[in-house]
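Q: Sequence first, then the predicted structure:
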Amino acid sequence: MTYCLAMTLDDGLVFASDSRTNAGADQVAMYSKTHTFELEKERVFVLLTAGNLATSQAVLARIKRDIEDEVEESLYSVRGLSDAAAYLGRINREEREKHEDTLTKAGFSVDASFILGGQIEQQPPEIYLIYPQGNFITTSSHTRFLQIGESKYGKPILDRIIAGETSLGDAARCALVSIDSTMRSNVTVGPPIEVIVYEKDTLAFEHYLCLDADDEYLIDLKRTWDDNIRRAFQDLPRFDWEGTRGQKRRGTQMAALRKATQKMTKKG
């Protein structure tokens, strides 16, 4: 399992992923799920992968081969991000279908999902989620992020924080907290954590992080987040039966309950 996410903001894009593909008592495998493609001063792409590793690696190999062979359709020739998503969806579907019957009968899933984002020339930066069947979706003004893999544990923080006006720095920190929350709840998601922050219209990757479990920044971020969560929890409004006044009221309620119980016992 894995967890990848991407956000589209007014100032650019943020991508983040873990690096764990398998977790067990005696086997833990790690592969980078973040891949970049850059045609200088013309276009940039980030590709995040989740699902069957063999399928995602086959898709990645096809993409690279099409670029090297300068075929008619590749990431370096498509006119827009939606065309790139359609191209990736077709390759994903073709690679999936090659082994689907054999592996599905054996109880294995060949499905792989992708998030593709970037910018082509002066077109707006965009991100797309490509499904195993080849179809895809993008973001909107109301839905600023996309996720693949083990997404449920890290979604609440994104729902509360991410908006169009969120700064790239805040979005990157939110992505790290989202992944950390997922790692705490699911052992199949784990470090190193990769983060790419893309500034709109730069057509270059200038901000990249790869954080291991013992990275000082990651440790400090997790500690600060935990401390503030506890503090916020302690500041939540009290129930009316808590505190001195609440204890007195609770005593009155308990006395009334005992009295009612006694009456029921006598009637019995």
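A: Happy to help now that I have it.
Q: switch to C-alpha atoms for all contacts and neighbour counts from now on
A: Will do.
Q: any idea how far E216 is from A171?
A: 19 Å (C-alpha to C-alpha, to the nearest Å).
Q: okay, those two: which has more neighbours?
A: More crowded of E216 and A171, by other C-alpha atoms under 10 Å: A171, with 24 against 11.
Q: So which elements touch the helix or strand hosting the more buried one?
A: Using DSSP states H and E, A171 maps to helix 168-185. The criterion is 3 or more C-alpha pairs under 8 Å, 6 or more residues apart in numbering; DSSP states H and E, and the helices and strands that helix 168-185 contacts are strand 3-9, strand 12-17, helix 155-161, strand 193-199, helix 216-234.
Q: Now do the buried residues in that helix.
A: For helix 168-185, the neighbour count (16 or more other C-alpha atoms under 10 Å) marks 168, 171-172, 174-183 as buried.
Q: Helices of the protein, start to end?
A: In the chain, the helices defined using DSSP state H lie at 53-68, 81-105, 155-161, 168-185, 216-234, 243-267.
Q: Please give the centre-to-centre distance between the last one and its chain.
A: On the basis of C-alpha atoms, centre = their mean, to the nearest Å, helix 243-267 sits 50 Å off its chain's mean C-alpha point.
Q: One more to weigh against that first structure:
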Amino acid sequence: MTYCAAMRLNAGLVFLSDSRTNAGVDQVGTFRKMSVFEAPGERVMVMMTAGNLSISQSIRELVNELRTDDGLSIWTAPNMYEAARILGQAVRQVHARDAQSLASFGIEFNVSIIFGGQIKGERCRLFQIYSAGNFIESHDENTYFQIGEAKYGKPIIDRVITPATSLDDAAKCALISMDSTLRSNISVGLPLDLLVYETDSLAVTRFVTIDERNEYFQMIRSTWGRQLKSVFEGLDAPVWNAASGTAGNVLHTANAGSQPVRVTPPGAVAPAASRSPLQTLSQQFSDGQQ
């Protein structure tokens, strides 16, 4: 599996991907999920993939050379929408070629793609492309996309990221999101690829591959965990059975009418008060010696 996240901000774009793939508990591999299509001064496009690795790699190789009926390629598309459409066409062509043979072996055609960047003359744009080749675009109401093991790293992005977030803060947030995922899911792993793109730069200027020795990521991991624990410990414990208005942080008032759903025991089951206490093996042995 994998985890990739990308954010579209007023200041530019942030992309982050892990590199773990696994076909079983004892078969783990490292394959980089981020690919960059760059013509400096004219366009920068980034593709990140999750799902079946062979499908992802086939799509990457095909889209690099694909020409549409009207002669466009990912290198000549006039805007990011057309580039995303060409990538979607590549997904459909790989599906037409491989899906049936994969299905005969019980393998689902499974791929998810985040694709974003900037072509000279238009703004930064970000898309999520599905297995059918269709896609959606990020807007201000939804400034980010995730693919793969998205659930663990989603809460921090939801709480922090807005279009006005700076690139550095967004990169920091993405790394915290990834750390949360790494901590909770063994199918996501180091090294990571982080690319931060500034609007109108039309070149890759800020990119790093992060492994376990990276000082900044180690600081994020240790500090975030410590600060979370500190915040948790600073929250008051809930107050139970309080008289109304007599205390703060009341979770349950004395006159609250809430009750659990109780299941009535069968008639043959004795009430708990009349049951004989359980004996340990040592007690039974001791009783037998008397």
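A: Cool, the structure landed. Just so it is clear, the model here is predicted, and its values are computed rather than measured.
Q: Please state their TM-score.
A: Once the chains are overlaid, their TM-score stands at 0.86 when taken by TM-score structural alignment, normalised by the length of structure 1; 244 aligned residues with a C-alpha RMSD of 2.2 Å.
Q: follow-up on the earlier one: of all the helices and strands packed on helix 168-185 of structure 1, which lies closest to I127 of structure 1?
A: Distance to I127 of structure 1, taken as C-alpha to C-alpha, is lowest for strand 3-9 among those, at 6.8 Å.
Q: Mean distance of that closest one to its aligned residues in structure 2, please.
A: Mean deviation of strand 3-9 of structure 1 relative to structure 2 after superposition (mean C-alpha distance after the TM-score superposition for structure 1): 0.6 Å.
Q: From the rest of the structure, what touches that strand?
A: Strand 3-9 of structure 1 has contacts (C-alpha atoms under 8 Å, 6 or more residues apart in numbering) with 13-18, 48-50, 115, 117, 125-127, 139, 144-151, 163-168, 171, 175, 179, 182, 189.
Q: Buried subset of these, written for PyMOL?
A: Selecting the buried subset of these in PyMOL, with 16+ other C-alpha under 10 Å as the burial test, is done by:
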select buried, resi 13+14+15+16+17+18+48+49+50+115+117+125+126+127+139+144+145+146+147+148+149+150+151+163+164+168+171+175+179+182+189
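Q: Give me the angle between the helix holding A171 of structure 1 and strand 3-9.
A: 160 degrees (axes from the mean of the first three to the mean of the last three C-alpha atoms, to 10 degrees).
Q: Mean distance between helix 168-185 of structure 1 and structure 2 after superposition?
A: Looks like 0.9 Å for helix 168-185 of structure 1 (mean C-alpha distance after the TM-score superposition for structure 1).
Q: What about E242 of structure 1, how many residues nearby?
A: 12.
Q: Does H95 of structure 2 touch F109 like I think?
A: Yes. The criterion here is C-alpha atoms under 8 Å, and H95 of structure 2 meets it with F109 at 7.1 Å.
Q: what's the nearest residue to K120 of structure 2 if we skip its chain neighbours?
A: Leaving out its chain neighbours, the residue that sits closest to K120 of structure 2 by C-alpha to C-alpha, 6 or more residues apart in numbering is E42, at 5.3 Å.
Q: and that neighbour, how many neighbours?
A: 16.
Q: Next, find the distance separating it from G189 of structure 2.
A: 33 Å.
Q: Please apply the same query to S166 of structure 2.
A: 26 Å.
Q: And L72 of structure 2, by the same measure?
A: Distance of L72 of structure 2 to G189 of structure 2, computed by C-alpha to C-alpha: 37 Å.
Q: Counting neighbours, go ahead and name the busier of the two.
A: Set L72 of structure 2 next to G189 and count neighbours by other C-alpha under 10 Å: G189 wins out with 24 against 15.
Q: That one reaches V28, doesn't it?
A: No. Contact criterion C-alpha under 8 Å: G189 of structure 2 and V28 do not qualify, at 9.8 Å.
Q: Name the residues contacting each of these two.
A: Counting by C-alpha under 8 Å, 6+ apart, the residues touching both G189 of structure 2 and V28 are R20.
Q: Without its sequence neighbours, what residue ends up closest to the spatially most central residue of structure 2?
A: Centroid-nearest residue in structure 2: A150, 2.5 Å away (criterion: C-alpha atoms, centre = their mean). Of all residues not flanking A150 of structure 2 in the chain, Y3 sits nearest, at 6.4 Å (C-alpha to C-alpha, 6+ apart).
Q: G190 of structure 1 now?
A: R20 (5.2 Å).
Q: T143 of structure 2 too?
A: That would be R8: by C-alpha to C-alpha, 6+ apart, it lies 5.3 Å from T143 of structure 2.
Q: What distance do you get for that neighbour to V208 of structure 2?
A: Taken as C-alpha to C-alpha, the span from R8 of structure 2 to V208 of structure 2 is 19 Å.
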